[in-house]
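Engineer: Okay, here's the prediction I keep looking at, along with the sequence it came from:
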Amino acid sequence: MDQKNFFYLHCVLRLAIIILVAEILAMLLFDITGITASLSQLAEAVLDGVLLVVLSAYPLYLFVYKPILKSFKRDQQQIEMLAEALQGAGESVIITRPNGEIIYVNQAFSDVTGYSQQEAIGNNPNMLQSGKQDRHFYERMWASINNKGQWKGELWNRRKNGELYPEALDVRSIPGEDGSTKFLVGVFSDLTEQKRVENALLQTQKLEAVGTLVGGVAHNFNNLLAAISGKAYVAQVKAKKASAPEAVIENLDDIQTLSFDASHLVKQLLAFARESQHDKEKVSLTRAVREAVTTAQIGIPEDVEVKLDLSSEPMTIWADQTHIKQAIINLINNARDAVKNCPTKAIHVRLYPTASENCGNSNACHIHCKNVATLEIKDTGTGINSSDLDKIFEPFFTTKEVGQGTGLGLSTAHGIITSHNGSIHVSSTFSRGTSFKICLPLVESNKTEQSPPPIKPVPLRHSGTILVADDAMEVRKTVASVLASFGHNVIQANDGIDAIEKFYAHQHEISLVISDIVMPRMDGVDSVLEMRKSYPELPVIFMTGYDAPKEKTRKVLDNETSMLLNKPFKTDELSKLVNKLINKNG
């Protein structure tokens, strides 16, 4: 017996006892007064009833009616509390009859589905069906409800406005006294945000995997480019000596140029596909914007017009060049996606200097320097809803369809700009386009921007014997050929251990070591450290196909006898470093 039934049984016993005691008191009163002797039987019964009511009324109120009333009010309050809690619950709740007729939905249900309580009650849950689950799915669901009294899982449903959304649903059968289903209760959660975050994290993991893949490919690819550019140089030297046609020499020069362009693309992939450390320096913003637009255009369809309007005035900023380019590319990619389905597809990139007092966003800007560079990226896209403008820089927020974006592009751009003491502002008109305006503080400079002068070979004053260590045979042979054309003797080694053996065999002849960093059996850094045990001031040029491996080379690059050369490298750069180190030791 539960507590509620025990309470009512207790009240019944109280009622019986009170009536019994009242009856006994009435009978005693009749006997004492003898009043019943002169009354008729009917009158005696009426008088007995009146006395019974009078004697039991207050005890009944105090010990029966009042406790029952108190219990009823407590139950009523609990029911009201549960009803309010159910109505205000964060999870959507739907209650139906066994035949599927909806008899209750809470406010969260209306918020998620778009159907009001009046529209839902009396309807059937199949009004939410998306069509993404087949008949067998629902057959398995109802089989579980009928056999186990419960079904729990994920499915896709459709809101009132036609939008599909994922939900986690838990349906339970509530049995009646006879064991049959009295009604069904369903509790579900909208998984839209959760799926968006999961997809964004999955996309981030994919990018990390791509970064790892690109890192491995870059080493081998840069080795090939180094060999191609080196062989083109050697062939060019021989062609000039043989008085080959000018067209041949020009083609060989083009091969070298294309090799370095390909290498630059690999570096861009490395920068955008994985985390890397970069140093800030004086950067020509005009050149950085032009190069970022060129890189971004690789992924822009030909039917999208890209207008570039760059001021001729010099604009120099203190920045991490790779990160600034990444921010610009992210914004251009965002504009590319915005114009995708628009009749007019155009992206306008404009760069110009501005005095801070003339800036239209000065009231909302934290930049207080005298001069700033303003970069505007406008598109003719669909625009952004005013309700979303405050959220667009939040990580993982995106208005794109599921799988079309990570929600990290704009937040990454915002973080990069603010880390450079800049500001970024957005304005948008729905269906007419969006404009991002970036302001960056300028570094005071009186020099006119110009392309850096080409590196000229340092005149050769000493020749020497150089040990070249690289596991890539074509790179090793090409570097050896280039060095031989400079007048040096070359000893070749195919890995770190072979380099150590060759070094000790020719220790007194070798004046310079040129070594790849990543090699089998023993890498270049450990190999050089072993050589320097007997020759501490041994000059070394490290070659690498990776992007600035500082963590590995830090312990050997912190001195003036160690240099780093990224593959592929220009022969002029190699000549300059070789002559610098040999002349220092010569």
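Structural biologist: Everything's here; your move.
Engineer: From here on, just use CA atoms for contacts and neighbour counts.
Structural biologist: Noted.
Engineer: Can you give the distance of the helix ranked longest in the chain from its chain's centre?
Structural biologist: Secondary structure of the chain per DSSP state H: the longest helix is helix 192-241. Computed by Cα atoms, centre = their mean, to the nearest Å, the chain-centroid distance of helix 192-241 equals 22 Å.
Engineer: Show me the strands in the stretch 251-400 of the chain, by range?
Structural biologist: Using DSSP state E, counting those that start in this stretch, the strands of the stretch 251-400 of the chain run over residues 281-284, 305-310, 316-319, 346-355, 371-379.
Engineer: Compare the ones you listed and give me the one nearest Ala143.
Structural biologist: strand 371-379 (53.4 Å; Cα to Cα).
Engineer: what is the orientation angle of the closest one with strand 305-310?
Structural biologist: 170 degrees (axes from the mean of the first three to the mean of the last three Cα atoms, to 10 degrees).
Engineer: Who are the packing partners of the longest helix of the chain?
Structural biologist: With contacts taken as 3 or more Cα pairs under 8 Å, 6 or more residues apart in numbering; DSSP states H and E, helix 192-241 sits against strand 164-175, helix 246-273, helix 473-485.
Engineer: Alongside the first one, take a look at this:
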Amino acid sequence: MTLPHDGPVVQQMRLHGFNVAADYEPVRDILRDLRLPPYTEIPGYYWSYLWEDYRWYIVIGVVVVLVILLLVVRLRLANRGLQESETRYRTLVQNIPGATYRCNNDRDWSMSFISSEIESITGYATADFLNNSVRSYASIIHPDDQAMVKQRVAEGIEKCQPFAMEYRILNSRGEIRWVYEKGQAVFNDTGEVKWLNGTIMDHTREKELEDELIEARKMASLGTLVGGIAHEFNNTLAGMTGQLYLAKKEVHVPAVTKRLEAIEGLSFKVAGMIKQLLAFAHKDLVQMRSVSLSSCVKEALKLNSVVTPPRAIFRQDISSDELIVSGDQVQLQQVVINLIRNACDAVADIDGGEISVLLDFFEADETFLARNEGATAHGFAHLRVSDNGVGIAEEDMDKVFDPFFTTKAIGKGTGLGLSMVYGAVKGHGGIIEINSELGSGTQVHIYIPLHGEKGSEAEQQQSTEIVQGAGETILLVDDNLSFLETNRDIIASMNYRVLTADNGVKACELFREKQHKIDLVITDLVMPLMGGVEAAAVFRSIQPDVKIVFATGYDRNESLLQGEKMSGETIIFKPFEIEKMSAVIHHQLHH
């Protein structure tokens, strides 16, 4: 029987076998009193009874609680380890050069993951490529390279091997960038492709350096070839011009003299072409001095006035400031001449042709310096030659500076004009940029760093008269017998005594024998047995104050550049004008 207000005492009594009547009044009174504190607490023997009857339940409960606590701890440790692993993975991915990716092997290679480095490579946001939400990576691969990329990936999957390739992409600005990609397919248990993993790296700079290396090797090979040609040609031309000079002295028939002068002019024109080749191949020993680019341009404009097409409009805007650069005056004039002649050829067959020549000061800004990484100067002399002629096709733009490349008709050009310009500008530490569009014309921009003060006008002027000697003795040394004999007669005609030797060894023996009679030595640089520089060292060991002139067609071994120039030494390049040679001889003997 259960009382409506059974308390702990009644419950204990029943547990011990006592039967308590529900209507038992004394019990009710007792129960009423026992429901009040402090009798509500269950006595200690109650717990022992519970342990005896329910201990397994208690043990199991405690075990369950401990297991739950253990699982919670392990779960927290696992989460912490996962976070650390994710951090390490994220750090690893962020520090891998290039963009890492995971994509599906579908038509567009849908990206399920790609690292943020893709933004610096392509210019597009990373999110644009995830699941092809905005664009697919395949869509920015250059159209000409897409077939090759797909083929390389397919071959790698088929052979279960990594694939690697270099190709072009179009970035967000429409510019071509070179990338190098390496990846590998991941297969499931049935041999099907689950996804592709790989990296994409920007190789644009490496490609540029590779192209520069190839260009440098081409230039080295061309320079070696051109150097050999220059030496032989210039020696031969020097002999020809010398013979022509002697012939003009002996022939007094005006018509014949005119023809001889024409041949002489052609000889110097050939020498100019050799100089262009040397300039392009960076093999020309230029005579650098402070010169006014403004004067060079004005002089070149005078020389080109006769070749301007009669229907063309010619405009010039030459700065009134003296833009002083460190350079070779002859080369700089040749640069301007070649650019203007190219512009004239471009407008020769069109109506309303216009040619514009501008020279002004240019201060480099951040954009210019970023576009031309090698530029260090900020002040430049800026030359722009532009025309509205036929222009240059886009596919030919990469070849315009190649030697012998020309878009002109056969017989209209040699293909050396722009290549010579390129070599000369680079030799002056300058920058050249060309913009052209087929049918719209061409603009060529040249930037030469400003430098120093202008050289004296006296230095730049060339003598036009033969300076006679006073019977001084000159030792002439050259292994080219034709040049040796011809110039012996020419120098003798200037009232000098001439001794000759056809190599450096003989010259040293002759100098040792007649050192007190020899006033000046004129020697070639490149000779068998002993070159001119080595012979000059012997001359100076015998007579320290000897005057020496180096006459050379080409310093093949750059021997003049390898040592210090001594006082009393000068250089003259073959073929030379006889008037200039006489002035050099006179200057060396009397200064």
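Structural biologist: Okay, I see it. Keep in mind that this is a model prediction, so the values were computed, not measured.
Engineer: rewinding a little: just put the helices and strands packed on helix 192-241 of structure 1 in CSV and tack on mean neighbour count.
Structural biologist: Formatted as CSV, these follow (neighbours: other Cα atoms under 10 Å):
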stretch, mean neighbour count
strand 164-175, 18
helix 246-273, 17
helix 473-485, 20
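Engineer: Whichever strand or helix holds Lys437 of structure 1 vs strand 371-379, what angle?
Structural biologist: Following DSSP states H and E, one finds Lys437 of structure 1 within strand 433-441. When the same axes, to 10 degrees is applied, the directions of strand 433-441 of structure 1 and strand 371-379 differ by 160 degrees.
Engineer: Just the residues contacting stretch 297-309 of structure 2, thanks.
Structural biologist: Phe314, Ile318, Gln333, Gln334, Val336, Ile337, Ile340, Arg341, Cys344, Val347, Ala348 (Cα atoms under 8 Å, 6 or more residues apart in numbering).
Engineer: Strands of the stretch 451-586 of structure 1, residue ranges please.
Structural biologist: Taking DSSP E, counting those that start in this stretch, the strands of the stretch 451-586 of structure 1 run over residues 465-469, 489-493, 510-516, 540-544, 562-566.
Engineer: could the ones you listed go into TSV alongside distance to Met531 of structure 1?
Structural biologist: Shown next, in TSV, are those (distance: least, Cα to Cα, whole Å):
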stretch	distance to Met531 of structure 1
strand 465-469	12
strand 489-493	14
strand 510-516	10
strand 540-544	10
strand 562-566	13
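Engineer: Adding distance to His414 of structure 1 and mean neighbour count, write these out as a markdown table.
Structural biologist: Output for the strands of the stretch 451-586 of structure 1, formatted as a markdown table (distance: least, Cα to Cα, whole Å; neighbours: other Cα atoms under 10 Å):
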| stretch | distance to His414 of structure 1 | mean neighbour count |
| --- | --- | --- |
| strand 465-469 | 44 | 25 |
| strand 489-493 | 48 | 19 |
| strand 510-516 | 38 | 24 |
| strand 540-544 | 32 | 23 |
| strand 562-566 | 30 | 19 |
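Engineer: which stretch among those comes nearest Asp253 of structure 1?
Structural biologist: When the strands of the stretch 451-586 of structure 1 are compared (using Cα to Cα), the closest one is strand 562-566, at 19.5 Å.
Engineer: Good, we can wrap up now.
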